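Novice: need the 3D shape of this:
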Amino acid sequence: MDKIPMTVSGHQALREELNNRLSVERPRIIQDISEARAHGDLSENAEYHAAKEQQSLNEGRIQELESILTLADVIDVSRLSGDTVKFGATVLLIDEDTELEKTYQIVGDPEADASAGRISISSPISRALIGKEVGDSVEVTAPGGAHSYEILEIKYI
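Specialist: Predicted coordinates for the structure are as follows:
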């Protein structure tokens, strides 16, 4: 399997989610199952079936998190520098059509959250930005249509 690039903060967030699922969610779900069992006939017990479904989803996410964390290649972005965009860069862009400024940090797939300004290294905009410098214009073809951006600033924080 290939390593999964990840920032220190993204790795920490996934580790915290795993710990929460193991130490808080798992015991709570086990308690819910136990209480539902006490209500009698399991074949017609909706609470029992709902709790078992929760258990299945939680255990699946635990396995997924453990796999991701095992394959994580944690990169300390604060130790990076340079004039070109690469993994971990925080990039200030201006949309050349609308004149709106946007700030994105390029992160690993598991920690991406576009609404929080963290975009996946494998996203169309990240792929277009990699290797570019301040002042460069990039054309991004995305599912929502083509956009042109100019790079205003590149930081590694």
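Novice: going forward, measure contacts between C-alpha atoms and count neighbours the same way
Specialist: Fine.
Novice: list the buried residues of the biggest helix by length in the chain.
Specialist: With DSSP state H setting the assignment, residue counts place helix 46-71 as the longest helix in the chain. Using 16 or more other CA atoms under 10 Å as the test for burial, helix 46-71 gives 47-49, 51-52, 54-55, 58-59, 62, 65, 68-69.
Novice: one more to put side by side:
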Amino acid sequence: MSKAFTKESDAEDDDAGDGAGVLPLPAGAKNYMTPGGYVRLRDELLELMDVERPKVVEAVHWAAKNGDRSENGDYLYGKKRLREIDRRIRFLTKRLEVAEVTDPSVHHGSDQIFFGATVRYADDAGEERSVTILGIDETDSAQLQVSWISPIARSLLRSREGDVVKLSTPGGARELEILSVRYPAPDPAV
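Specialist: This next block holds a predicted model:
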């Protein structure tokens, strides 16, 4: 069938961004990642390729043998899920290929803020918060983790415990006092 007669949404699904909801890397920036983050992404990739995708391919193959594909929900859902898996595999492969694994434990004991630091700070209203600066692909805001390219991380990086830094926000500039800086302890097995 000619592409002229396909629904636009189908084409968009196939060409949509590989990492929906994930920040793109800034031009020329490295994809910094902790060793743990790298392992988690690699494990997800292997799980998708070795377990999830073969299961879905088998289900689609079974559904295809059942006749009319245009009204076969198992077939249609399976094909859609297969596209999602393939898209995620492409995304993870690209991100892992350009990953720059950086072990934050090398800074253990330092009071200067680098990638991988957990920083406790107080804002100009006296409210204390704590964030961990990680890679774009491994952050979880529910765990108080921020990407190294986020505005808060950019303000904190290279500062030291006791410093006061300025953070530009939509509501105006804020001052943050750095109260403590922690890094994970080095792994004695390495």
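Novice: so what number do they get for TM-score?
Specialist: Here the TM-score for the pair of chains, by TM-score structural alignment, normalised by the length of structure 1, is 0.89; 156 aligned residues with a CA RMSD of 1.9 Å.
Novice: quick revisit: which one of the buried residues of helix 46-71 of structure 1 sits closest to R127 of structure 1?
Specialist: I68 (21.8 Å; CA to CA).
Novice: so how far is A112 of structure 1 from that closest one?
Specialist: Using CA to CA, to the nearest Å, I68 of structure 1 is found at 13 Å from A112 of structure 1.
Novice: just give me the residue closest to the centre of structure 2.
Specialist: Ranked by distance to the mean C-alpha position of structure 2 (CA atoms, centre = their mean), the top residue is D137 at 1.9 Å.
Novice: from S70 of structure 2, how far off is that one?
Specialist: The gap separating D137 of structure 2 from S70 of structure 2 is 37 Å, by CA to CA.
Novice: go on, D15 of structure 2?
Specialist: For D15 of structure 2, the distance to S70 of structure 2 - CA to CA - is 22 Å.
Novice: same question, L96 of structure 2
Specialist: Taking CA to CA, one finds L96 of structure 2 at 37 Å from S70 of structure 2.
Novice: now swap in W62 of structure 2 and tell me
Specialist: 15 Å.
Novice: out of the two, which sits in the busier spot?
Specialist: Neighbours were counted for W62 of structure 2 and for S70 using other CA atoms under 10 Å; W62 has more, 13 against 8.
Novice: check the alignment and tell me where that one lands in structure 1.
Specialist: In structure 1, the residue matched to W62 of structure 2 (TM-score structural alignment) is E35.
Novice: quick one: the helix or strand hosting its match to structure 2 mean distance?
Specialist: Element membership of E35 of structure 1, judged by DSSP states H and E, is helix 26-37. Taken over the aligned residues, the distance from helix 26-37 of structure 1 to structure 2 averages 1.4 Å (mean CA distance after the TM-score superposition for structure 1).
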